[in-house]
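1. Here is a sequence together with a model predicted from it:
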Amino acid sequence: MKKIILGVSVFCLVAFASSCKEDASKKINENNVAEAAVRDANASKFPVIEFDKTEHDFGEIDAKTQVETVFKYKNTGDAPLVITDIKSSCGCTVPKDWSREPLAPGATGQFSVKFNGSGTNKISKTITVTANTEQGRETVKITAFVKPDPTKTK
């Protein structure tokens, strides 16, 4: 009796499996395949941010003197560039005035960086740009030589 039940079960399983193959092949929609191919091709396209300069040197500045510079950039990639955030390595450096709107391929943009002149001697600050580029983060730097504050006692 066990052999008969096992035989019928195997027969049903084989019959069910063979009928599923025909149904699955009929369900493939060629339009969906074409759309998926286009989507996959576009997924490999990234924007590329290219800066006019990756480092700015303010030179020698007096302590507590505020200075500012502008970093210009261009989207040289194949997809719209979206900058989601720009942060500096310390609170004495403030990036501002960047567009959060998508930047089309070939278009340009800019942001400014203000440094408040804190610290002494040679300083270097890193500004990190978070965007939808392949790496996800790009960096630029500012440097300066801050002269000691003559009114400050040691």
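-> Great, that's in hand. Numbering: from 1, shown residues only.
2. hey, let's count contacts and neighbours off CA atoms from now on
-> Will do.
3. This protein: strands as residue ranges?
-> In the chain, the segments counted as strands under DSSP state E are 49-51, 55-62, 67-75, 83-88, 93-96, 108-115, 121-131, 137-147.
4. quick one, which of those strands is nearest to Val38?
-> strand 67-75 (22.2 Å; CA to CA).
5. Show me how far the closest one is from its chain's centre.
-> Relative to its chain's centre, strand 67-75 lies at 18 Å (CA atoms, centre = their mean, to the nearest Å).
6. Output the contacting helices and strands for it.
-> strand 49-51, strand 108-115 (3 or more CA pairs under 8 Å, 6 or more residues apart in numbering; DSSP states H and E).
7. ok, second structure coming up, stack it against the first:
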Amino acid sequence: MKKLFAGIALFGTFAIAAAQTITFDKTTFDYGTIKPSSDGTRYFTVTNTGDKPLVISNVKASCGCTTPEFSTDPIMPGKSAKIKVGYNTAINGGFNKMIEVFSNDPANSRSVIYIKGTVDANAAEVAAAPAKAEPVADAKKVSKKVKKVASK
């Protein structure tokens, strides 16, 4: 009887291990500081690291300013797909948005990914401003100072 229970438990372990598994290339995408009305589209790569087809059934954003797009086509084992996430960059200020990904992964049927960043009207001016060059010291004066310090 013990062997029967052990066999059933072992079979159950293999049945769980033989499943679709969702894996993301990253769980947070940081936009950094961007200018208003710039391209707010980013992509998350989803990979099926299991051995059965993975199906993404739904992707929900935490608010209307974030728009996810995805395919419900099965992702075969070892293959990848993209989740396209758009953020409305006309909204000024910082943002940190949650996106829920629902799949047939038995261990992670609900996964969460994030986008974050800052939309700043001054970002364009900072990026466009030329860097100020520091004056270069006269090489002879620098070498004299080094020699004086070294001889002390």
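-> Sure, I can see it. The structure displayed is predicted, hence computed values, not measured ones.
8. Quantify their similarity with the TM-score.
-> TM-score for the superposed chains, counting by TM-score structural alignment, normalised by the length of the second structure: 0.64, backed by 112 aligned residues with a CA RMSD of 2.5 Å.
9. quick one on the thing from earlier: packed most tightly, which of the helices and strands packed on strand 67-75 of the first structure would that be?
-> Scoring these by mean neighbour count under mean count of other CA atoms under 10 Å gives strand 49-51 as the most buried, with a mean of 19.
10. can you name the residues of the second structure that that one overlays?
-> On the second structure, the counterpart of strand 49-51 of the first structure by TM-score structural alignment is residues 22-24.
11. Give me the mean deviation of that stretch from the first structure.
-> Average distance, stretch 22-24 of the second structure versus aligned residues of the first structure after superposition (mean CA distance after the TM-score superposition for the first structure): 1.1 Å.
12. contacting residues around that stretch?
-> Stretch 22-24 of the second structure is contacted from outside by 44-50, 54, 103, 105, 108, using CA atoms under 8 Å, 6 or more residues apart in numbering.
13. quick revisit: adding distance to Pro95 of the first structure as columns, could you present the helices and strands packed on strand 67-75 of the first structure in JSON lines?
-> Output for these, formatted as JSON lines (distance: least, CA to CA, whole Å):
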{"stretch": "strand 49-51", "distance to Pro95 of the first structure": "15"}
{"stretch": "strand 108-115", "distance to Pro95 of the first structure": "4"}
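14. Between those strands, which one is closest to Ala24 of the first structure.
-> It's strand 49-51; of these, that one is closest to Ala24 of the first structure (CA to CA) at 44.6 Å.
15. Please give me every residue in contact with Ser108 of the first structure.
-> Slight slip there: residue 108 of the first structure is Thr, not Ser. Thr108 of the first structure makes contacts with 72-75, as judged by CA under 8 Å, 6+ apart.
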